[in-house]
Every structure is written in structure tokens, then in C-alpha cells.
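Engineer: got a predicted model here, sequence first, then my questions.
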Amino acid sequence: MSDATTTDLYEVTMAMSYLREGMTGPATFSLFVRDLPAERGFLVAAGLESALDYLSGLRVDPEDVHAFAAALHRPPRDLEPLLGLRFTGSVRAVPEGRVVLAGEPLLEVTAPLPQAQLAETYVLNQLSHQTAIASKAARCVLAAAGHPVVDFSLRRTHGPQAGFQAARLGSMVGFAGTSNVAAATAMDLPAVGTMAHSYVEAFPTEEDAFRAFARAHPGPVTFLVDTYDTEAGVRIAARVLRDLNRGPGCAVRLDSGDLGALAVRARSILDEAGLADVRITVSGGLDEYAVDDLVRSGAPIDVYAVGTRIGVSADAPYLDSAYKMVEYDGRPVMKLSSAKVAAPGRKQVFRRPGCADVIGLADERPPLDGTPLLETVMRNGQRTGGRSALDECRERFAADLAALPPAARRIRVPVAPRATPSERLSVLADRVRRRIAEQMGAPAARHGLSERTMSGPYRSVPS
């Protein structure tokens, strides 16, 4: 089976019905996040490269047809209309690393309706998950205020692929390294790591463990000092490092307890031993909130190793994301369910100073002080260019982060900028709502059309 089967069953049933009905006209689907999670002042667009890999290789093979048939308890011949389906459409998207806001399309797919429908689940999965992780990691970089942050998340992420993605996304927003060897090797990232408590426990004493570790690794080493008594462990580490003349580049790691207070004591012990160049690394359940507290306390910490809470975006593990059809065969369409209105038409986001963004229609001219965010990245089922290098993504992120209002960058109680719809988008939305109401033979207010039912920036669309 191919990745075509990595989809929800209803995508298959809908695509099958479309084919039988001859509904193969071009459809545009828009992927966006309705509202930001609590304690988020912005999101970082991510997952596009994975989505493009999927779309460029999407093809329904005989094995896939048999899998669909088995899932539906139907003979394979009933699903043969799907055989050979591949993605031949176009994609416009926000490049990875850019800051995005609620309601702004991260991606728009335009393709024959069955193709665009079948792609929904995989594309939504990749952009939703990776955008959530990238946004959490970005906040850690902000909280660290210039101190290096490294990724220790692999052992707790939701699968090896998610761990690989976490390492990549962390690097994209400024992490200094990762413990994930596969990711470090594949993407030429700095590989970082120390030792586990089990290593220390395997030797008769901490000093035996530290000396053995140093013999095995002739370069700079990091000793984990809190297996038994942290202050005693720091003193032993200092003695070993001084005896071996291993100062610059080496470190001690604190993994438990009151990290701020222990860092103060560790720094004092190291300095008294003449080891001012030995750094202090901390780990153990850290996230941007804990890092922010430690930085603000003035704790003498050099490196922050973050893991579980970042790799799973613990406080906001999912996004309120959607993939909604906004146009079919030249006809603008929109969903009108209460609090889940999706504005019609192919769109563009115009980035203005201070992220005072405007969401308009794709063929609109940008405001004088606005630049379009969505770029054409796929045409006729093929990429229009090469993969974005991590350096390019980092540059985009750094530029957008610097342009964000300070209130959006706050770790606690951030204030997110809100995009607003253009006049043309507002007029189109109003016209489509009225058309739907007329077709249903009922007043607009009875069908979720009032302004108070709208989500994201579309609350300000006239009703």
C-alpha cells in the first residue's frame, strides 16, 4: 500500500462518489487555524515540505484499491474508479518558518475535486502537527533570551517520525542542537548529549564514572551531577575536569531539583575550582514557562535542554485547524455552521507592518504597505522549486519574529494580532451567504449567518 491509504475513510467514500457523479471540476480547499491556542501570540508555519512530498507522490495503486475495498467491505471492482488517481493540481502556501495568525490560510490546494478531497487528511495532519511543535519551540527560543536551547525530545515524542520532525522544527526556529542522531546526521545538525543516571549507577562511585567517561571521550565532556547529591557531584566533576585539564567546552548537567538555586551553587563551586569556562546545562521537564522563570531569576545557566513538553507541545498539543472547500468549478462556496464559518473564495494574506495582516482574495492587489504571504509551490502536481533549506526557514522566522509586536512575543498572557478581511472578501462572503439563504428559502439569521457565530478574523465580515 502507498501513502494514499493514510487517510480517513470518508475521504475515500466522498472521492468515490464524486467520480461516479462526474464531479471532477477544479476545487480549492483552504487550510487555516480558526483560533490560536491559549497562551499563543502567534504560530510558525511548518509541515509544508512533508505535505508537498506527499502530494507529489500521491497515486492510487491496485494495492490501495484493495485496501479501500477491504475497509468498506466491498468487492475491489467497486473501487476501481479510484485506480490511477494522482495529484495533478496546484498548491499555494505560506513558506515554512513564517509567522502566521488565526484565520490565515497556511495552504490552499486547487485540484480536481476527488484529488483535493483525498489529500485532506494527510495534508491537515502534517501542517497541524508541525505548526504546533514549531510554535512551541519558537517560544522556548524567545524565553531563553539568547541562551542556547537544545532538543532532548525523541524518547517522549509520539513516534520516531514526530521526533525527527521535532528536531528539524527546533533547528528551524533557532535550537542549537539535538540529541536525535538520525536527525542530526540527515540534516547536518549539531548532535548533543551527555550521560544517563544509569551510567553513573553502573560504576562504584561517581568519580569512577566521570573518569571512565572522560577516557572514552577525549574532547569536551558533560557530566550529569545529580544522581546522588548534586553539590557533591559538582565538586567531584570539578576535580576530575581540573585533573584532566578539560575545562573549556565542558559542562555539568543539572536534571532535577530547584534548578535555579542549584545552578548558583554549581557556578560557585566551579569558579572556586578555577573552572569559569565550564558551562552549566539544565534539563528535566522544561518548557518555555520554566525557562522564562529561570532566565528572569538571573540563574547562571548556559544551556537549556528541552524535551517532552516541547516535543508534544504539552500545553497545546493540537490546533483548531480546518481544511475547507472555498470554491468549486468557479463557484465560491462557504460553510455556515455556528462558530465555524469559513469565508469563500481563493485567498491571499497581505502582511503589513506589525502583523496588521489583511486576508483578501487571491487576485486582489496588495495594500501599498502589504506583501503577499502565499506563494505558488506546486503546479500540475509538481513542485515549482526545490525544497526550502533550513537556513532559508531560519531567516524567514527571524525576520518575522523581529517584526511581531512585543505583546505577541510575551511568554505569559500574549496578545495576538488579528488579521482583518479585505472589503472585497467581505462583499463576496455577504453575497454567498445571501445566495445560500435564498436557496434554502429562509432568513440569513436562521442559518448561522450572524456576525456573532463567526470565528477567526471573519467575525468582522458584514452579515
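Structural biologist: Yep, that arrived.
Engineer: please count neighbours and contacts with C-alpha atoms only from this point.
Structural biologist: Fine.
Engineer: quick one, strands of the stretch 201-350 of the chain?
Structural biologist: For the stretch 201-350 of the chain, the strands defined by DSSP state E, counting those that start in this stretch cover 222-224, 251-254, 279-282, 303-306, 321-328, 331-332, 347-351.
Engineer: okay, one more to line up with it:
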Amino acid sequence: MSQVTTTDLYEVTMALSYLREDMRAPATFSLFVRDLPPGRGFLVAAGLEPALDYLSRFRVGRSDVREFAEVLRRPAADLEPLHGLSFEGQVRAVPEGRVVLAGEPLLEVTAPLPQAQLVETYLLSLLCHQTTVASKAARCVLAGAGRPLVDFSLRRAHGAEAGLQAARLGALAGFAGTSNVAAAHRYGIPAAGTMAHSYVESFPSEEAAFRAFARTHPGPVTFLVDTYDTGLGVATAARVLADLGLGPGCAIRLDSGDLGAQARGARAALDAAGLGDVRIIVSGGLDEYAVDRLVRDGAPVDAYAVGTKVGTAADAPYLDAAYKLVEYDGRPVMKLSAAKATAPGPKQVFRGPGARDVIGLANEEPPGGTEPLLLTVMRGGLRTGPPDTLAAARARFEADVAALPEEARRIEDPVAPVPEVSARLAALTAVVRHRTGARTGAGRGAPD
């Protein structure tokens, strides 16, 4: 399936109409999140790199035109104006890994109107999903308070591609590894994994299973110890590790029950066996809330494997995001709908210390002591520089999160900073609202 046809039908019908009406002047669309999901004090911008890959390759081919025509039940000749359409515009965007807040553009596209319209759906899909998962992963890293986290989300992700994205986004936020072999290879993320309960069950005893696994994998091993009785499983693992001299670098994994209590019992048993350097890894339905509780309770856990609830961002699985036209052919435009009004004009976000942000117009001077968040990353349909790296995105994330107010970083009941609106943007909004309302007879609405 072509990425070009992975879109909503109305993008096609609007783009075709624009072309037939010769509406090809530059248009600027702004992609932003109206409100943060419940339980979030910030978001982490993600998805830009695959979005730029998509835009770089975007071109409507013959097969795409035929597919559009078949879906619309119209002759292919009717859709011929779309053939050969490619993305030739400019993109200004927040680099991956940076903290963003409600109302702030993650990305702005300026391109001939049909082009800018036709890429809307795919861009929203990429940035919304990846920003959602990156933000969840970031909260897990904060909850872990320096302890390693590993991505185990692939088997419960919403499809294989979503699993790849979750592994990459976990690494962006600071995860130490992933169980996803394809992601480990593609993105250079350390691979991590142990064994399943089925492996243990296939042998006549836990001890036989552990010894067989160690014969195949003579380096540091991790034994899953809760298939039957956790206490006995820990004792068996300790005996096998001691017999084989495999203590340093090895670990046991706990996957069920009261993980705090199980970890305390396991730590005592391992220490008593002289295996103080054997680590304890826990898994099983964990997210930032569970990790936070275990850390605050002082559970002797060395690493956390998080999967289902993180890869699906289970408590806040979507963003209230929009991709709205803010300027066409040099004319600022805005939407006046109640509760969904938008502010006109291309924008910039000026970041001050402690995420004291100001949303202003793209062409205004930055307030003192601030830096612009949106950078020009594509011009004339081409990237302005080489692809970004996970290491660079991770460094930006670490710096931005460290600068957030403590209340925004809280796991329970966080309070998000609220960006200000610049005087110039507020003035333009008032002018365009009045002009638009006078022309259409629409009522007033407040931009969000």
C-alpha cells in the first residue's frame, strides 16, 4: 500500500478541487495539540524524522491515481490532475526529544495548497502516535529515578510498526534496551531478553531448564523464576548460578505477584547465597505509576521491563491534535468554531528558562532570554541537513526535562506550564477575528 494513499478521502477530494480551481498559492498549516491528556505535565515531541522521510518521498504516481479513482468510483482521467504531485514545500518543526506544551506547534508546513493539504493525515498519524508514546516513556524514565528500563512492548503493541516505534521512542527517552530484535538492529538499541514460562515448563524441572539455558548461552544469563513457586525458583536459580560460577552480570526476573515483596525476598536469598551482584529485574503490566510506587517503597529492583501499558500509552492513548490552515496566499486565516477556534498566522514558540514559553508569530523578534523551538528542517521539499540521531534527540530530552518545574515532572497529579501568547499574535488574532466575523457573520471564539 502506498503511503500516498494512506490518507483520508477528503484530503484527496479537497486537493483535487484546489488543483481544478488553480488554488496553488502557498499555504501554511500548523500541527499542534489543543490540550494535554489527563495526567500529563508535558509532552515530548517525536515523529519528526519519519515525517521528513515521508515528505521527501511523497509523489503521486499512476497507481495512486488509479486507487483514488477506484475508491471514488470515477474515471481515472478525472483524477489525472493529481498525477505527479510531490512535496516541494518548507517545514519548520520542533526537533525530536524537546518538551512541548498545549497549543504549541509541533510542526508547520508551508507549501502550495494542494500539497500541504494532501499530507495532513499521514503527518498527524506519525506525530500524534509517536509523541504520545514518547511522553509515556519519558514519565517511566522519571519514575525509575536512574534505574534502567527496557522496552517489552512488541507483543502487545498495536501492530508491528507501532512496536518498532515504541522501541525507538523508549530509546529516545532514555531506555537502556528493547526486546524487539528488528528495532535493536535498525536503530542500534541494545537487545535484552530472558526466557518465557513456556521454556521452563517444557523441561522436567526448573533446574533442568536453567542449566540447559546456561549451556546454550554461557555469558551472563537471566532466569525467569516465578513459573511455579517464586521462592523455590529463586533458590534454584541461586544454586545453578553458584554451581556454574555465573554470578557477575547475571539476573533473575520476577513477572507476577507482589513485586515489591517478591524482590525483597529474592534479594535476601541471593545475598545469603553470596550472590550480591546478581541483579533483580521485574516485569508484568508495569507503567510509570507502578514503577514510581516500587521506587518510593524502596524495593530492591535493579531494572524494570515495561511493555503493554507503555507501548500503547494505555492511560492516555491519543492526543487532541489538529492540523489547521493559518495562512493562505499571504492572508492570515483562523477558525472561529466554539471551543475549537485557532490563532492565525505562521508561529514560533520562544522557550524561556523553566519552560516559560511564549507563542508568537514566526517573524517577530524573540523575547529576551528565550530561544526559538521551531527550526527549518525542510526547504523546497529537501531536508536542510542530515537526518537527526537518537543520541541527539535523547540529549535534548534530558536537558528539557531537567529544566521543567518539579510539579510538571510529578508522576501523580502533575501541573503543566501554560504558555503565554505574544502581544503581536494577540493583536493579529483580534484583527482577523473581527475581519472574519464581519465577512461571515460568525460569532466570537477564543483561540486555543
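Structural biologist: Alright, I've got the coordinates. On a predicted model such as this, the values are computed, not experimentally measured, just so you know.
Engineer: any idea what the TM-score is?
Structural biologist: For this chain pair, the superposition-based TM-score is 0.99 by TM-score structural alignment, normalised by the length of structure 2; 448 aligned residues with a CA RMSD of 0.7 Å.
Engineer: picking that back up, let's have the strands of the stretch 201-350 of structure 1 in a markdown table, adding mean neighbour count and distance to residue 9 of structure 1.
Structural biologist: Shown next, in a markdown table, are these (neighbours: other CA atoms under 10 Å; distance: least, CA to CA, whole Å):
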| stretch | mean neighbour count | distance to residue 9 of structure 1 |
| --- | --- | --- |
| strand 222-224 | 26 | 49 |
| strand 251-254 | 26 | 48 |
| strand 279-282 | 23 | 45 |
| strand 303-306 | 25 | 37 |
| strand 321-328 | 21 | 16 |
| strand 331-332 | 16 | 26 |
| strand 347-351 | 25 | 28 |
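Engineer: got a markdown table for those, with distance to residue 91 of structure 1 too?
Structural biologist: What follows is those, written out as a markdown table (distance: least, CA to CA, whole Å):
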| stretch | distance to residue 91 of structure 1 |
| --- | --- |
| strand 222-224 | 46 |
| strand 251-254 | 46 |
| strand 279-282 | 42 |
| strand 303-306 | 34 |
| strand 321-328 | 13 |
| strand 331-332 | 18 |
| strand 347-351 | 12 |
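Engineer: right, and those - which one's nearest residue 92 of structure 1?
Structural biologist: Closest to residue 92 of structure 1 of the strands of the stretch 201-350 of structure 1, according to CA to CA: strand 347-351, at 9.1 Å.
Engineer: and the closest residue to residue 78 of structure 1 other than its chain neighbours, what is it in contact with?
Structural biologist: Of all residues not flanking residue 78 of structure 1 in the chain, residue 69 sits nearest, at 7.5 Å (CA to CA, 6 or more residues apart in numbering). Residue 69 of structure 1 sits next to 75-76, 78-79 when contact means CA atoms under 8 Å, 6 or more residues apart in numbering.
Engineer: I'd guess residue 69 of structure 1 is in a strand, am I close?
Structural biologist: No. Counting by DSSP: H, G, I helix; E, B strand; the rest coil, residue 69 of structure 1 is not found in a strand; it is helix.
Engineer: now it: how far from residue 300 of structure 1?
Structural biologist: 61 Å (CA to CA, to the nearest Å).
Engineer: ok, residue 81 of structure 1 next?
Structural biologist: Residue 81 of structure 1 is 65 Å from residue 300 of structure 1, by CA to CA.
Engineer: ok so, going back, nearest to residue 129 of structure 1 among the strands of the stretch 201-350 of structure 1 would be which one?
Structural biologist: Nearest of these (CA to CA): strand 321-328, 9.9 Å.
Engineer: list the superposition-based mean deviation of the longest helix anywhere in structure 2 with respect to structure 1.
Structural biologist: Longest helix in structure 2 by number of residues, with DSSP state H as the criterion: helix 120-144. Compared with structure 1 after fitting, helix 120-144 of structure 2 has a mean deviation of 0.2 Å; criterion: mean CA distance after the TM-score superposition for structure 1.
Engineer: what element comes up after that helix heading to the C-terminus?
Structural biologist: For helix 120-144 of structure 2, the succeeding helix or strand toward the C-terminus, using DSSP states H and E, is strand 149-151.
Engineer: and that next one, what's buried?
Structural biologist: For strand 149-151 of structure 2, a neighbour-count test (16 or more other CA atoms under 10 Å) marks 149-151 as buried.
Engineer: now stretch 418-434 of structure 2
Structural biologist: For stretch 418-434 of structure 2, by 16+ other CA under 10 Å, it's 419, 421-422, 425-426, 428-430, 432-434.
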